[in-house]
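S.K.: From the sequence below, what's the structure:
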Amino acid sequence: MPKISPQEWFKSPLGQYLLALEYDYINPVVMDTFGFYAIQMGNFDIDFLDQSRIQNKFSLNSNHPDLMTSNEALPFDEASVDLLIAPHILEQMIEPYELLKEIHRVLMPEGRLIITGFNPVSLWGIKRLLSFDIDYPWNTKFISLSKIKEWLPIVGLEMIEGKMGCYVPPIQQESWLRKIHAMEKLGDRWWPMLGGFYSLVIQKRVHGMNAIQPLWKKKLIKTPVYSAQRSRTFRLKP
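M.R.: Predicted structure coming up:
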């Protein structure tokens, strides 16, 4: 049996370091997203929605949840959610593709999904392959970015922005994490695809409406119009 749960690991020095970076990447997108309902999924203590301008915000299956439910069946109406944040959820799922389909169902047209995941093509991915550690996160699926990109158009979602981060090796010593923090800037410049995690901003596709033909036309021709709009808790110590 695993000794460390996801909740415990995200409270560790390395987990806190990772969440601080992810918060900095996600927060500008959250602040720039508008609507009526925002949902955060996850099982750790951080509020990615604390700077959101959306009034109705709910946490799902967190340490202090507003709602508890199965990730496979979200308790929301179809096309009702404007923003959904799912950090490190897909890699914990038996069927991550099915969760993407369920998220597509509940998202509003043009609604946004933000996901984060561990990158298998990184120092973190190497450790997972070479170790026999049964603790989180090394016992989860590291889903490649190419696989995510393959799934998205099938379920009707489109990636509009993506970033990687956490280029440091996965060590738990807080003092060393501070010393090698400069690797983040170096990684962004020299090896941007080798970050320990990826953060993706995804949008629900909208196929538009059928064009309305003039009344004198005897035969209506359905012409689809396609549109695609492109649209702290933890901080690193100096």
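S.K.: okay, CA-based contacts and neighbour counts for the rest of this
M.R.: Fine.
S.K.: Asn139 - nearest residue in space that isn't next to it in sequence?
M.R.: Distances taken as C-alpha to C-alpha, 6 or more residues apart in numbering place Asp133 nearest to Asn139, at 7.0 Å, with adjacent residues excluded.
S.K.: Wasn't that neighbour part of a strand?
M.R.: No - counting by DSSP: H, G, I helix; E, B strand; the rest coil, Asp133 is located in no strand; its state is coil.
S.K.: Ser5 contacts Asp135, correct?
M.R.: Yes - contact status for Ser5 versus Asp135: in contact at 7.1 Å, counting by C-alpha atoms under 8 Å.
S.K.: The two: which has the busier surroundings?
M.R.: Between Ser5 and Asp135, counting by other C-alpha atoms under 10 Å, Asp135 is the more crowded of the two (15 against 12).
S.K.: Which residue, other than its chain neighbours, is closest to the more buried one?
M.R.: Pro2 (4.8 Å).
S.K.: to compare against the first, here's another:
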Amino acid sequence: MDSAASEKSIIALDGWLQTPAGLYVRQWEQQCLDSLTVDIFGFNAVQLGLPQFDALAASRMPNKWQIDARLPGSQPQGSALKLVSAFDELPFDTHSLDLVVMPHVLEFAAEPHQVLREVERVLIPEGQLIICGFNPASLWGARQGLARLTGRHYLPRAGELISMPRMKDWLKLLNMGVSRSHFGCYAPACKTDKWLRRHAYMDRAGARWWPYLGAVYIVQAIKRVKGMRLIGPAWTKKPATAPAGAPVTNKRREQEHG
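M.R.: The predicted structure follows:
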């Protein structure tokens, strides 16, 4: 997918996120991202794409940025500083970021592998990456696949929906170990809020009975560096105490022999 098609897909995603299905996805992702980012500590965090919501809202890091590849028409309110940059050429030094969050970036990127390589470059050793994506192995993914025949797309026209196993393979090639994964949004591909609410029970049932078939997934990975490991604090050992005196039996022998 070329850059022009990528930008058109991202624009289509902006509009789709305002639909009932888009709001349904955003609500689940916001709750999940809040629970993940609140326990990740560091100094510098970046959100790539999707400025419609603040993926770093719960993060307690002092320095936070939101980066979009397009010039924003209006700056949304939020605590993060807004920047404009290409995702495959980030304006950060190597090994400078503790956390990067990418909500639905790779599906619309012209070169998703290059974006991942650039993110791996700017992350510090043991830095963390969180990725949100649409799951092709779901009811929504199946309907999107049928759209190639019918022409009626439910999701925005993306270059390619990336499955969870494929995403893990990409991360493994970059020495990024997946630590946690989550699936959500199990309701069928309905377009109205009324029908999405009617199928709300499927969120509870799906998480229990078919957990890997959610319409959306979130992957959390950690950057591993070969030959390097974190060392804990060096605890000072108590010096061994010398014996207070000779045993009683030795003292008696000394008295007996003068």
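S.K.: one step back: and the residue nearest to Asp135 of structure 1, how many neighbours?
M.R.: 9.
S.K.: residue range for the longest strand along structure 1 in structure 2?
M.R.: Secondary structure assigned by DSSP state E gives strand 107-118 as the longest strand of structure 1. Residues 123-134 of structure 2 are the counterpart of strand 107-118 of structure 1, counting by TM-score structural alignment.
S.K.: swap in stretch 181-197 of structure 1?
M.R.: With TM-score structural alignment as the criterion, stretch 181-197 of structure 1 aligns to 200-216.
S.K.: Tell me which residues are up against the matching stretch.
M.R.: 25, 132-141, 183-187 (C-alpha atoms under 8 Å, 6 or more residues apart in numbering).
S.K.: Against Met1 of structure 1, how distant is the spatially most central residue of structure 1?
M.R.: For structure 1, Ile115 is the residue whose C-alpha lies nearest the centre (C-alpha atoms, centre = their mean; 0.8 Å). For Ile115 of structure 1, the distance to Met1 of structure 1 equals 27 Å [C-alpha to C-alpha, to the nearest Å].
S.K.: How about the contacts made by the closest residue to Ile10 of structure 2 other than its chain neighbours?
M.R.: Counting by C-alpha to C-alpha, 6+ apart, Phe108 is the residue found nearest to Ile10 of structure 2 once chain neighbours are left out, at 6.3 Å. Contacts for Phe108 of structure 2 (C-alpha under 8 Å, 6+ apart) come out as 6-7, 9-10, 158-160.
S.K.: now the longest helix anywhere in structure 2: how far from the chain's centre is it?
M.R.: In structure 2, taking DSSP state H as the definition, the longest helix is helix 20-37. Computed by C-alpha atoms, centre = their mean, to the nearest Å, the chain-centroid distance of helix 20-37 of structure 2 equals 12 Å.
S.K.: before we move on, what about stretch 131-142 of structure 2?
M.R.: The answer for stretch 131-142 of structure 2 is 16 Å, by C-alpha atoms, centre = their mean.
S.K.: list the buried ones in that stretch?
M.R.: If you call a residue buried by 16 or more other C-alpha atoms under 10 Å, then stretch 131-142 of structure 2 has these buried ones: 131-141.
S.K.: now the helices for the stretch 51-200 of structure 2?
M.R.: 112-122, 139-150, 164-173, 193-198 (DSSP state H, counting those that start in this stretch).
S.K.: would you list these in TSV and tack on distance to Glu89 of structure 2?
M.R.: Listed next are those as TSV, based on distance: least, C-alpha to C-alpha, whole Å:
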stretch	distance to Glu89 of structure 2
helix 112-122	7
helix 139-150	30
helix 164-173	19
helix 193-198	39
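S.K.: can you pull the contacts of Arg117 of structure 2?
M.R.: Contacts of Arg117 of structure 2 (C-alpha under 8 Å, 6+ apart): 88, 174.
S.K.: Ignore what I typed, I meant Trp9 of structure 1.
M.R.: Trp9 of structure 1 touches 15, 136-137, counting by C-alpha under 8 Å, 6+ apart.
S.K.: cutoff 6 Å now
M.R.: Gly15 (C-alpha atoms under 6 Å, 6 or more residues apart in numbering).
S.K.: what do you get for Gly156 of structure 1?
M.R.: Gly156 of structure 1 touches Arg205, counting by C-alpha under 6 Å, 6+ apart.
S.K.: Trace it over to structure 2, please.
M.R.: Using TM-score structural alignment, Gly156 of structure 1 sits opposite Asn175 in structure 2.
S.K.: Same question for Tyr167 of structure 1.
M.R.: Aligned partner of Tyr167 of structure 1 by TM-score structural alignment: Tyr186.
S.K.: now Ile94 of structure 1
M.R.: Aligned partner of Ile94 of structure 1 by TM-score structural alignment: Ala110.
S.K.: any idea how far its match lies from Lys8 of structure 2?
M.R.: In terms of C-alpha to C-alpha, Ala110 of structure 2 sits 11 Å off from Lys8 of structure 2.
S.K.: Just give the closest residue to the aligned residue in structure 1 for Gly49 of structure 2, not the sequence neighbours.
M.R.: When structure 1 is aligned by TM-score structural alignment, the residue opposite Gly49 of structure 2 is Gly42. In this structure, Gly42 of structure 1 finds its nearest non-sequential neighbour in Ser62, 5.1 Å apart by C-alpha to C-alpha, 6+ apart.
S.K.: give me every residue that touches the one you found.
M.R.: Neighbours of Ser62 of structure 1 in contact, by C-alpha under 6 Å, 6+ apart: 42-44.
S.K.: and of the residues you listed, the nearest to Lys11 of structure 1?
M.R.: Closest approach to Lys11 of structure 1 among these (C-alpha to C-alpha): Phe44, at 7.9 Å.
S.K.: roughly how far apart are the residue nearest to that closest one when sequence neighbours are not counted and Leu100 of structure 1?
M.R.: Spatial nearest neighbour of Phe44 of structure 1, excluding adjacent residues (C-alpha to C-alpha, 6+ apart): Gln7 at 5.1 Å. From Gln7 of structure 1 across to Leu100 of structure 1, the span is 23 Å (C-alpha to C-alpha).
S.K.: Leu113 of structure 1 now?
M.R.: For Leu113 of structure 1, the distance to Leu100 of structure 1 - C-alpha to C-alpha - is 10 Å.
S.K.: for Asp133 of structure 1, same thing?
M.R.: Distance from Asp133 of structure 1 to Leu100 of structure 1, by C-alpha to C-alpha: 28 Å.
S.K.: Right, I'll leave it there.
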